[in-house]
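*Asks:* the sequence and its predicted three-dimensional model are supplied below.
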Amino acid sequence: MTTQPDCRADRELPAATDRSDRSPASDRLETIDCLRGVAALAVCCYHLTRSNLMTFDVPALRWLFGWGAAGVDIFFVISGFIIPYTMMCSAYRVSHFGAFFGRRLIRLAPPSWIQIASMLALFLAISATAGSGPAWMGAMSASRILHNLAYTVDFTRETWINPVFWTLAVEFQFYLLVGLAFPFVFAGKRAFVVTCVMLILLRHVPVVGDLPFLKHATLFLIGGAALLHRQSVLTIREYLILVAILTLVTAIRPGAVQAGFGCATALVISFMTVRSRIGVFLGNISYSLYLTHSLTAGLTATVLTRVIAPTTAGPKMIIIAAALALVIISSWLFYRIVERPFIELAKRTFPRPAERPRRSVELAF
């Protein structure tokens, strides 16, 4: 099978884009950037309104942002759409796997490693002054640090230094699968449905079914279905039926909230156009925001609670608002200083085939 995807906008969109000459692809990717921003901000607000991070609780805000953890599920659906989309645009073959995985590794791993180093530095600083590290960070060991750096914590008895990093392990497991199986999975509607059935069944196989990726695989598949609908491989009727089935399976595991947000994300990608400069800005810094918000917010709360007593709702909300503002500012700085240079390094080190002179963007299966 061959298809000709519209790849006129397969790069990150700047905040200021000429809206007078836009392609449907650019509108779709701006919508995805906005969804990324919403997802990262939702996770951040979820953690900011939890007493385990802020040391206090605001029941109204806890209720308001109780859904925020589902931002992770939005990210998974987006990955299921955008990663195969860029592979289509670069005429991906399995022989490109090394470059593909190397590009994702350079793009994502070093910023997370720098964040881990920052948390280790904090641990050592507190240990030197207080005699022991903060209780919420747990005990440090060479094994724990190495498994965090390799995203293999879920295969051991170790724990994550930064609790949100479990999602990076799931993402890398997805990259391994899609990088090796892309020519089959996206060869057509039958191949994609077979993949859906196989992954759903594998979730019930002992040992294998405990893989973190398999628990969330249906969310990535919902994103893949949205892509096949966009490429006219699936009719709207086939698409809606498949998404409904995948949503039902997701509701069983990992849960109904994840299923609802996963389904909603796919429908927004498929049928809505969202344009927002703020949304694109947040989308561009979403990975940095996701990586750094826990440490930045925790430090901010630690300092401000010594100045502003969080005894009533008012002071608590002031502390949360200040923490959120500092999280966004520090995330932007982290993006400019750390993340963006590694994005450029990944592009230079492992350029996509589409970035080299070529005659066609057709898929070659």
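*Replies:* Looks like it arrived, so ask away.
*Asks:* okay, CA-based contacts and neighbour counts for the rest of this
*Replies:* Will do.
*Asks:* wait, what's in contact with the residue nearest the centre of the chain?
*Replies:* With distances taken as Cα atoms, centre = their mean, the residue of the chain nearest its centroid is Phe75 (3.9 Å). Applying Cα atoms under 8 Å, 6 or more residues apart in numbering to Phe75 gives the contacts 36, 39.
*Asks:* what about it, which helix or strand?
*Replies:* Assigned by DSSP states H and E, Phe75 falls within helix 71-89.
*Asks:* next: Ala42.
*Replies:* helix 24-48.
*Asks:* please apply the same query to Ser127.
*Replies:* Judged by DSSP H and E, Ser127 forms part of helix 97-130.
*Asks:* next, the one to line up against it:
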Amino acid sequence: MNTQRKVESLSFLRALAVLMVCFCHFGQPFNEGNAFAGTFNAFHEYGKYGVQVFFVISGFVIPLSLDKGRYQLEHYGKFLLKRLIRLHPPYLIALGITLVVLALSTAVKHIAFPETTWSVFLSLFYLHHPDSNPVFWTLKVEAEYYLFIGLFFVLLQKYQRLTLAVSIPLFMLLSQTAVVNYIDLFSHLLYFMIGIIGYVMYMKGGKNWLEAGYITAIVAFTYLFDGAAPTIAATFTILVIMLYTGKVHKSFDFLGEISYSVYLLHFPLGIKLINLAGRYVKPQYDIALFVFTVLFCLGVGYVFWKYIERPFSERSNRIKYAPRKTVQMEVAAAA
């Protein structure tokens, strides 16, 4: 299998995931009192499972990028630095915007600002998230995943069969213990594992009956303990990654590219917009306000991506695990 080709479906899945999350949060204010209340309620009920889509994508993409970069354990520090530069500055700026919006809102309402110096300090390290931007909870899970995958990937490369055979039942067990109260990742790690196993199947490019059995076991487990909806979202994601090999429309490429920026800002900006405009919009026009709010957040997300996220992403990409000449020599030797 040509593992250098772009996995086109990832753009579509990122776009789908961020739209699901937006629909979830923007649907709630409209889930009664209008002709589309049932639809908005469904958005709110099922859109939240876009988070599982993101988790499976991360499970697949990060090992794939480590593999392409010829990652070794000695590069663990560089890997974490790359992720830090890529994701943390945009998060901090989004956190600042969130706190400014919250401060303005509380000032207008003449109520006390709910955050403290300590809670803001904890938020800098994902240890707290303001109620005015609840989606930040997933960033802590992702950060814990990066700490995990930089080590787990090395075991996976050296002892693939043993690592999967031991880790999957272990992670199933841990997900049902009190450890989840201390390390959030273990509540969601099985969804990342679906993506990780998908990466193994992708790299092998041949018969993957054992790995397919592992995914089936995880799917059965998450269905039993987490329910149908998140399991269906995760299963759909890995099936699209593994089976779809065509192109995606450039609009999905665009939405997938800006998905992180939209995710960071959509809640505080979108919900405030709905609350303000909702005072003047009649219920029969709720659908128009909903669509406008989604488009507004996509526009803000694009601006944030262009001037904030993309520059830090480019800086992150400049950090290499090994000098280019060394990698080229290794490839030539392998050939």
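*Replies:* Sure thing, it's come through. Values in this document were obtained by computation on a predicted structure and should not be read as measured data.
*Asks:* off-centre distance for the helix holding Phe75 of the first structure?
*Replies:* 9 Å (Cα atoms, centre = their mean, to the nearest Å).
*Asks:* mean distance, that helix to its aligned residues in the second structure?
*Replies:* With mean Cα distance after the TM-score superposition for the first structure, helix 71-89 of the first structure departs from the second structure by a mean of 0.5 Å once superposed.
*Asks:* and the helix holding Ala42 of the first structure, what's buried?
*Replies:* Neighbour counts over helix 24-48 of the first structure (16 or more other Cα atoms under 10 Å) mark 25-48 as buried.
*Asks:* which residue in the second structure aligns with Val280 of the first structure?
*Replies:* Using TM-score structural alignment, the equivalent of Val280 of the first structure in the second structure is Asp253.
*Asks:* run a quick neighbour tally on its match.
*Replies:* Neighbourhood size, Asp253 of the second structure [other Cα atoms under 10 Å]: 20.
*Asks:* quick check: closest non-adjacent residue to it.
*Replies:* Ranked by Cα to Cα, 6 or more residues apart in numbering and with sequence neighbours excluded, the top spatial neighbour of Asp253 of the second structure is Ser11, at 5.1 Å.
*Asks:* which one in the first structure is aligned with that neighbour?
*Replies:* In the first structure, Ser11 of the second structure lands on Asp33 (TM-score structural alignment).
*Asks:* kindly report the same for Ala37 of the second structure.
*Replies:* Ala37 of the second structure maps onto Pro59 in the first structure, with residues paired by TM-score structural alignment.
*Asks:* same check on Pro114 of the second structure?
*Replies:* Alignment note: Pro114 of the second structure maps to Ala139 in the first structure; criterion TM-score structural alignment.
*Asks:* element containing the closest residue to that match other than its chain neighbours?
*Replies:* Leaving aside its chain neighbours, Ala139 of the first structure sits nearest to Gly133 (7.7 Å; criterion: Cα to Cα, 6+ apart). For Gly133 of the first structure, there is no enclosing helix or strand under DSSP H and E.
*Asks:* how far away is Gly133 of the first structure from Ala125 of the first structure?
*Replies:* Distance, Gly133 of the first structure to Ala125 of the first structure, by Cα to Cα, to the nearest Å: 8 Å.
*Asks:* picking that back up, the helix holding Ser127 of the first structure vs the second structure, mean deviation?
*Replies:* Superposed on the second structure, helix 97-130 of the first structure shows a mean distance of 1.5 Å to its aligned residues (mean Cα distance after the TM-score superposition for the first structure).
*Asks:* chain center to stretch 221-230 of the second structure, what's the gap?
*Replies:* With Cα atoms, centre = their mean, you get 19 Å for stretch 221-230 of the second structure.
*Asks:* how about the residue nearest to the centre of the first structure, what's its match in the second structure?
*Replies:* Under TM-score structural alignment, Phe75 of the first structure pairs with Phe54 in the second structure.
*Asks:* what about that match, distance to Tyr280 of the second structure?
*Replies:* According to Cα to Cα, Phe54 of the second structure stands 35 Å off from Tyr280 of the second structure.
*Asks:* what's the answer for Ile241 of the second structure, then?
*Replies:* Separation of Ile241 of the second structure from Tyr280 of the second structure (Cα to Cα): 43 Å.
*Asks:* between these two, which has more neighbouring residues?
*Replies:* For Ile241 of the second structure versus Tyr280, neighbours defined as other Cα under 10 Å are more numerous around Ile241 (22 against 8).
*Asks:* contacts only, for that one.
*Replies:* Ile241 of the second structure neighbours (Cα under 8 Å, 6+ apart): 7, 9-10.
*Asks:* overlap between these and the first structure?
*Replies:* With both residues aligned by TM-score structural alignment, their matches' Cα atoms under 8 Å, the contacts of the contacts of Ile241 of the second structure that the first structure also has are 7, 9-10.
*Asks:* coming back round to it: what helices or strands is the helix holding Ala42 of the first structure leaning on?
*Replies:* helix 71-89, helix 256-271, helix 277-284, helix 286-304, helix 313-334 (3 or more Cα pairs under 8 Å, 6 or more residues apart in numbering; DSSP states H and E).
*Asks:* tell me which of the ones you listed sits most buried.
*Replies:* Among these, ranked by average contacts under mean count of other Cα atoms under 10 Å, first place goes to helix 71-89 (a mean of 23).
*Asks:* relative orientation of that one and helix 97-130 in degrees?
*Replies:* Counting by axes from the mean of the first three to the mean of the last three Cα atoms, to 10 degrees, helix 71-89 of the first structure points 150 degrees away from the direction of helix 97-130.
*Asks:* ok, the match of Pro114 of the second structure to His293 of the first structure distance?
*Replies:* Ala139 of the first structure sits 22 Å away from His293 of the first structure, going by Cα to Cα.
*Asks:* what do you get for Asn284 of the first structure?
*Replies:* On the measure of Cα to Cα, Asn284 of the first structure and His293 of the first structure end up 15 Å apart.
*Asks:* with Pro111 of the first structure instead?
*Replies:* Separation of Pro111 of the first structure from His293 of the first structure (Cα to Cα): 13 Å.
*Asks:* let's have the helices and strands packed on helix 24-48 of the first structure in CSV, adding distance to Leu221 of the first structure.
*Replies:* As requested, those are exported to CSV (distance: least, Cα to Cα, whole Å):
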stretch, distance to Leu221 of the first structure
helix 71-89, 6
helix 256-271, 10
helix 277-284, 22
helix 286-304, 21
helix 313-334, 30
